[in-house]
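[1] mind folding the following:
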Amino acid sequence: MTIRDVAKQAGVSIATVSRVLNGSDKVSPDAKQAVDRAMASLNYQKPAIKRRKPTKLFAVIVRNMTNPFFAQLVDVLEEEAYKHGRSILLFNSRNNLQLEKTFMSECVNHKVDGVFLIPRSLKPQHLADLDALPFPVVLLTATSNQTASIGTNHRHGGELVAKYFVEQGYHRIGFIGASDKLSDRFIGFRRELERLGRELPEQRVLAPYTSQSLQAFISREIAQQDTQLEAVFCSDDICASHLYNAMKAMEIARRKQVEVVGFDDTFIAQSLGFSSVRQPMKQIALLGFDKMIAALQDGELEQSPTLLEPTLVVRHAPAITALERAPEILRSE
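    Here you go, the predicted model:
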């Protein structure tokens, strides 16, 4: 008898049978009872746990490697892995859920010891299969009560920006987002503005955006003297840089009078000189690595989320003026 036979007899998925065998509490009582009855009926014997030889290899599945925040996160993970005598296998899902699943299968084929996942989705149905994998999976930058995860309180980050804008006396406030209006950053920002008595009309919200819609937004909400926005919160530093460069290309001389705040506080914000919400990126990476090592040592992954708090970094001039760099150009002699 195999686990497949038990699943067929119980009328459940193979993943559900696996969770029951592994003692997971994420199985309904009815499903557990059905699996127990099927195992008894088929006289199924749980196989002895086989300790597989560690490969000293971790995988990192990143949602978008073009985002400098994720590049910095991977850099910290790679450095920490090196300190522990391990290597990193890197995958870029390009915000594609199917590609993320494909890469997870590749991790199984490569027999990695564990996976750090920057997920495309936090929907329960997308996270349900993680327990059945032969290695621990730790989510980074996003949290879920369903699995081990470490992330940032994005709603609080949005609240920090709203409070800052109100403290500065701004009334004409806008938002530009890379995703839709369901993002925690936008929800926290909008709710805090409402609580503080500031309006955020729909025409001052652009989420998501394209190059054309961004130009139209600037022409309507920033270029006009009588309706010019005083401050704009952007969902990330890339978005903020798009706004900054678009205003520059449209030769809007008043762009410096519009306060722009981004999110992530990457080198983009630091070099262009705008404020940004800083995520505790290094702490996220190090705590995630600690949780992964503990799981490999104890044989069990702590299934709990860890939510870290962001900070708002206010600047009005570039923080990076000159960098000391070693030569990186390949030379023939």
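
[2] from now on I want contacts and neighbour counts done on CA atoms only, so please keep to that.
    Fine.

[3] residue 304 contacts residue 151, doesn't it?
    No: the pair formed by residue 304 and residue 151 falls short of the contact definition of C-alpha atoms under 8 Å, at 11.5 Å.

[4] another sequence for comparison is provided below:
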Amino acid sequence: MTISDIARLSGVSVATVSRVINNKGYVKDETRKKIEAVIEEHGYRPNAVARSLTRNDTSMIAVIMSNRLNPFFANVLDAIEEQAAMQGYSILFFNTSEDKERERNAVAQAMEHRVSGILLLPVIEPDARTEELLWNAEESGIPVVLIDRDFQDGDFDIVLIDNKKVVYDGVELLIESGHRDIGIITCPEVVKKGRTRLEGYIQCLKDHGLKIRDEYIYPGDFDEKSGYQACEAFQGLANPPTAVLATCSSCTLGCIRFMNEHNLLPGKDLGLVGFDDISLLNSIGYELTVMDRPMQEMGEIAFGLLTDRMKGPDTKKRRREVMLRTRLIIRGSEKWQGAPEAVF
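    Next comes the predicted model:
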């Protein structure tokens, strides 16, 4: 029996159950009695050890991520784990697999364990119930820091990048390399950063007087499969793009798989700019031009923001937003053998 089960049986949110269990925050008397009755009926008992510890005594931080297998998430997690080990904290890790219910349960379980703080990389689709639960965590003295993705009306500390600029720079590099027909594999539009990445693509084409073609904009997902399918769709066009820009690391891997299977060489048969400097590709000598996010730095700064909140007396202070710079790592895959000699 978990706090989520109590919420389901009581017909209320996890946050409301948490308020009753922790005796923090307002809950209507009628609702409180209903929850207490369910707790009594099912013999639910919160972890006594965790409940007896204060926030700073647990030395445990919850890290909640939406896709552990994604190269970006894995690198950020490595940085967090390194910082935690150096500063004497242990990590309670949750992988939500881009599922909102799993994310809510992860936050609820983190609160049950009375962690010192929560680092969260939210699921693709922003969830108001998760946001409510996170506010409840902060009200009970558990600070929250977001990584890379924000809530629509969120006011939590966050570490992110300028998504519009990084894609603008990637498209501009392709234009300077001679491309005029450039395809893009987008992030899901429900994510704020997905929209700004597409905006960077559109703005760059406009600034260089190039036509925006709907068939060159593929609505991808944060997985390898959509990168493969996007390349497949582009190659099926009567006038396929001469270059492709992938806006996430998993899509980049999908593009490479398609090109390998169809004997296409990046930088020769098709220009390709990927997202994130993927160590696996580097280790096998795959020279790929990428829009690189400072993954190590993102994890380190997020951890630092969280420990500041945990140690500082004022956890209500709002909001710190750290926007990190990105860089283009140019290795030649952006080129195309059919490009004109003179470019701009």
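
[5] ok, back up a step: between residue 304 and residue 151 of the first structure, which has more neighbouring residues?
    Comparing residue 304 of the first structure with residue 151 by neighbour count (other C-alpha atoms under 10 Å), the higher total belongs to residue 151, at 26 against 15.

[6] thought residue 239 of the first structure was touching residue 177?
    Yes: with contact defined as C-alpha under 8 Å, residue 239 of the first structure and residue 177 form a contacting pair (7.0 Å).

[7] comparing these two, which residue is more hemmed in?
    Summary of the neighbour comparison: residue 239 of the first structure and residue 177, criterion other C-alpha under 10 Å, with residue 177 having more neighbours (21 against 18).

[8] just tell me what that one corresponds to in the second structure.
    Structural alignment places residue 177 of the first structure opposite residue 186 in the second structure (criterion: TM-score structural alignment).

[9] for its match, what are its contacts?
    With contacts defined as C-alpha atoms under 8 Å, 6 or more residues apart in numbering, the neighbours of residue 186 of the second structure are 194, 197-198, 217-221, 246-247.

[10] restricted to helices, list these.
    Secondary structure assignment by DSSP state H places 194, 197-198 of the contacts of residue 186 of the second structure in helices.

[11] just these now: which is nearest residue 32 of the second structure?
    Closest approach between these and residue 32 of the second structure, by C-alpha to C-alpha: residue 194, at 40.4 Å.

[12] from residue 19 of the second structure, how far out is the closest one?
    From residue 194 of the second structure across to residue 19 of the second structure, the span is 34 Å (C-alpha to C-alpha, to the nearest Å).

[13] these two: which is more packed in?
    Per other C-alpha under 10 Å, whichever of residue 194 of the second structure and residue 19 has more neighbours is residue 194, with 22 against 19.

[14] the more buried one and residue 188 touch, don't they?
    Yes: in terms of C-alpha under 8 Å, residue 194 of the second structure counts as a neighbour of residue 188; the distance is 5.7 Å.

[15] please enumerate the strands of the stretch 1-150 of the second structure.
    Assigned strands in the stretch 1-150 of the second structure, in chain order: 60-65, 90-95, 117-120, 144-147 (criterion: DSSP state E, counting those that start in this stretch).

[16] turn these into TSV, columns for mean neighbour count and distance to residue 267 of the second structure.
    Shown next, in TSV, are those (neighbours: other C-alpha atoms under 10 Å; distance: least, C-alpha to C-alpha, whole Å):
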stretch	mean neighbour count	distance to residue 267 of the second structure
strand 60-65	24	34
strand 90-95	17	36
strand 117-120	26	37
strand 144-147	24	33
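
[17] residue in the first structure matching residue 199 of the second structure?
    Structural correspondence for residue 199 of the second structure with respect to the first structure (TM-score structural alignment): residue 187.

[18] residue contacts, that match?
    When contacts are counted by C-alpha under 8 Å, 6+ apart, residue 187 of the first structure touches 155, 158, 181.

[19] overlap between those and the second structure?
    Retained in the second structure by both residues aligned by TM-score structural alignment, their matches' C-alpha atoms under 8 Å are the following of the contacts of residue 187 of the first structure: residue 155.

[20] what's the counterpart of residue 218 of the second structure in the first structure?
    Aligned against the first structure - with TM-score structural alignment as the criterion - residue 218 of the second structure pairs with residue 206.

[21] I'd guessed its match sits against residue 217; true?
    Yes: under the contact definition of C-alpha under 8 Å, residue 206 of the first structure touches residue 217, with a separation of 7.5 Å.

[22] before we move on, the earlier item: wait, what's in contact with the closest residue to the match of residue 218 of the second structure other than its chain neighbours?
    Using C-alpha to C-alpha, 6 or more residues apart in numbering and skipping the chain neighbours, the partner closest in space to residue 206 of the first structure is residue 176 (4.7 Å). Applying C-alpha under 8 Å, 6+ apart, one finds that residue 176 of the first structure lies in contact with 205-209, 232-235, 239.

[23] buried ones among those?
    205-207, 209, 232-235, 239 (16 or more other C-alpha atoms under 10 Å).

[24] now stretch 71-87 of the second structure on the first structure. Mean distance?
    Taken against the first structure, stretch 71-87 of the second structure registers an average deviation of 0.8 Å after superposition, with mean C-alpha distance after the TM-score superposition for the first structure.

[25] that stretch maps to which residues in the first structure?
    Equivalent residues of stretch 71-87 of the second structure are located at 68-84 in the first structure, counting by TM-score structural alignment.

[26] tell me which residues of the matching stretch are tucked away?
    Neighbour-count burial for stretch 68-84 of the first structure [16+ other C-alpha under 10 Å]: 68-70, 72-74, 76-78, 80-81.

[27] which of those residues lies closest to residue 250 of the first structure?
    For residue 250 of the first structure, the nearest member of those is residue 68. The distance, counting by C-alpha to C-alpha, is 25.8 Å.

[28] and the gap between the residue nearest to the closest one when sequence neighbours are not counted and residue 19 of the first structure?
    Taking C-alpha to C-alpha, 6+ apart as the measure, residue 68 of the first structure lies nearest to residue 266, with 6.5 Å between them; neighbours along the chain are not counted. The spacing between residue 266 of the first structure and residue 19 of the first structure, counted by C-alpha to C-alpha, is 40 Å.
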